[in-house]
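Peer 1: Here is the input, now give the coordinates:
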Amino acid sequence: MATVRLVPTVRRRRLGSTLRRLRNDAGVSIDAIAEAMGWDPSKVSRIENAKAHLPVKDVAPLLGQISVTDAAVIAALEGLAQDANKTGWWTTYGNVVADGYKDYIGLEEDAESMHIYAQGLIPGLLQTGAYAREIIAGTEPQHTPGNVAALAEVRKKRQAVLTDGTRANGPLKLWAVIHEAVLSYRSAAQPALMREQLRHLLDMTDLPNMTIQVMPKDAPAHPGMVGPFHVVRFPQPWPTVINLENIRGGYFVEGTDEVKAFESAFELIVAAALPVDDSRETIKKIMEGIPA
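Peer 2: Model prediction:
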């Protein structure tokens, strides 16, 4: 398993790790790359470890040294090199947004699709503002009311990826499997909170890029019982990343074998969950049972 902290930006780290993977696949050493490019070997190492910037003009020549000639791959890496030092909108919130959360939002912004198993909470991309504020305040009690409001605002801004047609890959394709118990949460302070939240889930199922399933309480044993996770997929040549959630925020898992294990697990979760139409009816039934 890998890794925790993406340094210094998630895009630079993805660029470096992809270059390292392509170089290793080609069987070319760091020293050979350095000699061909007229660089010190430490420079190649720093680029691959996200410690140094790679100018866009050097991307194609570097790839040429490891026999990468696919125009789409070259263009993708050049685009990432161009954006590697850019900071996202979420950085304007300063330390209110933890470093790991910033990294996750960066991945989310570039993702093509995402598969989520949600065991305890409505996924952030599907939360209403009221639900987000209550959950953030309850699960992260160290935050001031001002920070809670700011984090709820961040969560709402993240949701733009679901409808933004100007993204390179179009709106994010989201497939969420949500445990039925999550839908039954009741707020003592806001009795109607979940009615609004479930109405929002039903509205979101109308989006063509959205799939929502409910994991029933009487479902057979399945891999999701171990815990929630996100499968974050990107266009080629970027590898898929797994995000595992915990009380401290979460951490990333990469590597072919690890990713395949979670992708297979999600397929089993989908099979154990209610079909899409039945899931919608379940959400509607629970919503209608909540007083207006």
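Peer 1: only C-alpha atoms for contact and neighbour calcs from this point on.
Peer 2: Noted.
Peer 1: Touching, residue 63 and residue 74? I think so.
Peer 2: Yes: between residue 63 and residue 74 there is a contact under C-alpha atoms under 8 Å: 7.5 Å.
Peer 1: Second input sequence below; structure requested for side-by-side comparison:
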Amino acid sequence: MIPRRRLGHELRRLREAAGLQLVDAARRLECSPSKVSRLENGQGLPKLRDVRDLLDLYDVRDHRLRTRLQNLATASQDEGWWSDHPEAWPPNLGSYISLESAASGMQWFSGFAISGLFQIPEYCREIFRNNYPSAPDSEIDQLVEIRGRRQRYVLDRLGDLSVTAVIDECALHRVVHSQGAMRRQLASLLDVAEHDRVDLRIFPYSNGYNLGIQCNYVIFTFDNDTDQDTVYQELSGGDRFSAQESEVKKYQDIFTNLLSKCPDQKSSLDLIGKVLRTNYE
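Peer 2: Purely as a prediction, here's the structure:
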């Protein structure tokens, strides 16, 4: 979704800069103007050959720009690796992964469980097993595999992506799967937090109630003018996305307030270590 939208934005900009109409581009591609319009709106699946022809038509000679746009066309073809997913998976999976795979920043709050991005397989499997009790083991295995693939992709992007995560302290104490799994889960949290692009905070019991802990949510931010910052809310009645500026700002303000009431990262990691030693060793 996002690679296609970015590619379409660039193709429209280049066509207009070249002083050409949709019909001119369509003539070059030997197609209808509506097809070119769909490509520019991020709705059509771009073929690499068509993108090359349009770049030639628009007299784009910048090698780096040509390479970047052709890479976007290739990435657009790769979108949807998750499409063959279990029926139990939420229908908005594609939108979520598209945002997750392209954002420059993520602000993540998780209240009742460890954030999905940081879950180890045992912990993750138990969560899915409880969320989808009637699903066969094969589907649960597939759900765990998909989440693991997402985790690897996001962690591989940490050079370009920054993650700020707040986890409520209750998630550290709630035993998911087993004592041994919790020991490994908290140890994994400490390992992930060593990355300089991850800011992990714990909202402690001692800080009482905060508006920010009413539901799990993620704020996706982008460092370009093409993509809109978006908030995702994980609600019991159904997940919800919003790119409305006022809604995103509301959650950014809530998250900023929540973060300001958390101890710093070192103190948060010390708290994780204390719970690990006290509860799970």
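Peer 1: Drop the TM-score for these two in here.
Peer 2: Overlay of the two chains. TM-score (TM-score structural alignment, normalised by the length of structure 2): 0.77; 269 aligned residues with a C-alpha RMSD of 3.6 Å.
Peer 1: all helices for structure 1, in order.
Peer 2: If DSSP state H is used as the criterion, the helices of structure 1 fall at 10-26, 30-37, 41-48, 59-64, 71-83, 99-110, 129-139, 145-158, 180-183, 193-204, 256-272, 276-288.
Peer 1: between those, which gets nearest to residue 219 of structure 1?
Peer 2: helix 256-272 (6.2 Å; C-alpha to C-alpha).
Peer 1: equivalent range in structure 2 for that closest one?
Peer 2: Alignment of helix 256-272 of structure 1 against structure 2: residues 245-261, by TM-score structural alignment.
Peer 1: May I see the buried residues of the matching stretch?
Peer 2: 248-249, 251-252, 254-255, 258-259 (16 or more other C-alpha atoms under 10 Å).
Peer 1: cool, stretch 201-217 of structure 2 as well?
Peer 2: So, applying 16+ other C-alpha under 10 Å, buried residues of stretch 201-217 of structure 2: 201-204, 212-213, 216-217.
Peer 1: Dump these to JSON lines, plus distance to residue 178 of structure 2.
Peer 2: As requested, the buried residues of stretch 201-217 of structure 2 are exported to JSON lines (distance: C-alpha to C-alpha, whole Å):
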{"residue": "201", "distance to residue 178 of structure 2": "24"}
{"residue": "202", "distance to residue 178 of structure 2": "21"}
{"residue": "203", "distance to residue 178 of structure 2": "23"}
{"residue": "204", "distance to residue 178 of structure 2": "23"}
{"residue": "212", "distance to residue 178 of structure 2": "28"}
{"residue": "213", "distance to residue 178 of structure 2": "25"}
{"residue": "216", "distance to residue 178 of structure 2": "23"}
{"residue": "217", "distance to residue 178 of structure 2": "26"}
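Peer 1: Closest one of those residues to residue 26 of structure 2?
Peer 2: residue 217 (42.3 Å).
Peer 1: List the residues that contact the aligned residue in structure 1 for the closest one.
Peer 2: Alignment note (TM-score structural alignment): residue 217 of structure 2 maps to residue 229 of structure 1. With contacts defined as C-alpha atoms under 8 Å, 6 or more residues apart in numbering, the neighbours of residue 229 of structure 1 are 116-118, 242-245.
Peer 1: can I assume residue 284 of structure 1 is in contact with residue 201?
Peer 2: No: using C-alpha under 8 Å, residue 284 of structure 1 makes no contact with residue 201, being 9.4 Å away.
Peer 1: Once you drop chain neighbours, what's closest to the alignment partner in structure 2 of residue 170 of structure 1?
Peer 2: With TM-score structural alignment as the criterion, the equivalent of residue 170 of structure 1 in structure 2 is residue 159. Nearest in space to residue 159 of structure 2, with sequence neighbours left out and distances taken as C-alpha to C-alpha, 6 or more residues apart in numbering, is residue 197 at 7.3 Å.
Peer 1: looking at the helices of structure 1, which is closest to residue 237 of structure 1?
Peer 2: Closest to residue 237 of structure 1 of these, according to C-alpha to C-alpha: helix 71-83, at 6.2 Å.
Peer 1: That closest one vs structure 2, average offset?
Peer 2: With mean C-alpha distance after the TM-score superposition for structure 1, helix 71-83 of structure 1 departs from structure 2 by a mean of 5.5 Å once superposed.
Peer 1: still on that earlier bit, which residues sit in contact with the closest residue to the match of residue 217 of structure 2 other than its chain neighbours?
Peer 2: Excluding the flanking residues, the one nearest residue 229 of structure 1 by C-alpha to C-alpha, 6+ apart is residue 244, at 4.7 Å. Residue 244 of structure 1 makes contacts with 228-230, 250-253, as judged by C-alpha under 8 Å, 6+ apart.
Peer 1: go with 10 Å
Peer 2: By C-alpha atoms under 10 Å, 6 or more residues apart in numbering, the contact list for residue 244 of structure 1 reads 227-231, 250-253.
Peer 1: Dump the residues you listed into JSON lines; add distance to residue 109 of structure 1 as well.
Peer 2: Listed next are these as JSON lines, based on distance: C-alpha to C-alpha, whole Å:
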{"residue": "227", "distance to residue 109 of structure 1": "24"}
{"residue": "228", "distance to residue 109 of structure 1": "20"}
{"residue": "229", "distance to residue 109 of structure 1": "18"}
{"residue": "230", "distance to residue 109 of structure 1": "14"}
{"residue": "231", "distance to residue 109 of structure 1": "14"}
{"residue": "250", "distance to residue 109 of structure 1": "17"}
{"residue": "251", "distance to residue 109 of structure 1": "17"}
{"residue": "252", "distance to residue 109 of structure 1": "16"}
{"residue": "253", "distance to residue 109 of structure 1": "18"}
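Peer 1: which one of these is nearest residue 147 of structure 1?
Peer 2: After measuring the contacts of residue 244 of structure 1 against residue 147 of structure 1 - C-alpha to C-alpha - the closest member comes out as residue 250, at 19.3 Å.
Peer 1: Does that closest one touch residue 227 like I think?
Peer 2: No: if you go by C-alpha atoms under 10 Å, residue 250 of structure 1 and residue 227 don't touch, sitting 11.7 Å apart.
Peer 1: What sits closest to the aligned residue in structure 2 for residue 210 of structure 1 if chain neighbours are left out?
Peer 2: Residue 210 of structure 1 maps onto residue 198 in structure 2, with residues paired by TM-score structural alignment. Nearest residue to residue 198 of structure 2, sequence neighbours excluded (C-alpha to C-alpha, 6+ apart): residue 163, at 4.9 Å.
Peer 1: Report how many residues lie close to the one you found.
Peer 2: Neighbour count of residue 163 of structure 2, defined by other C-alpha atoms under 10 Å: 21.
Peer 1: Would you confirm that residue 212 of structure 1 contacts residue 198?
Peer 2: No: contact criterion C-alpha under 10 Å: residue 212 of structure 1 and residue 198 do not qualify, at 11.8 Å.
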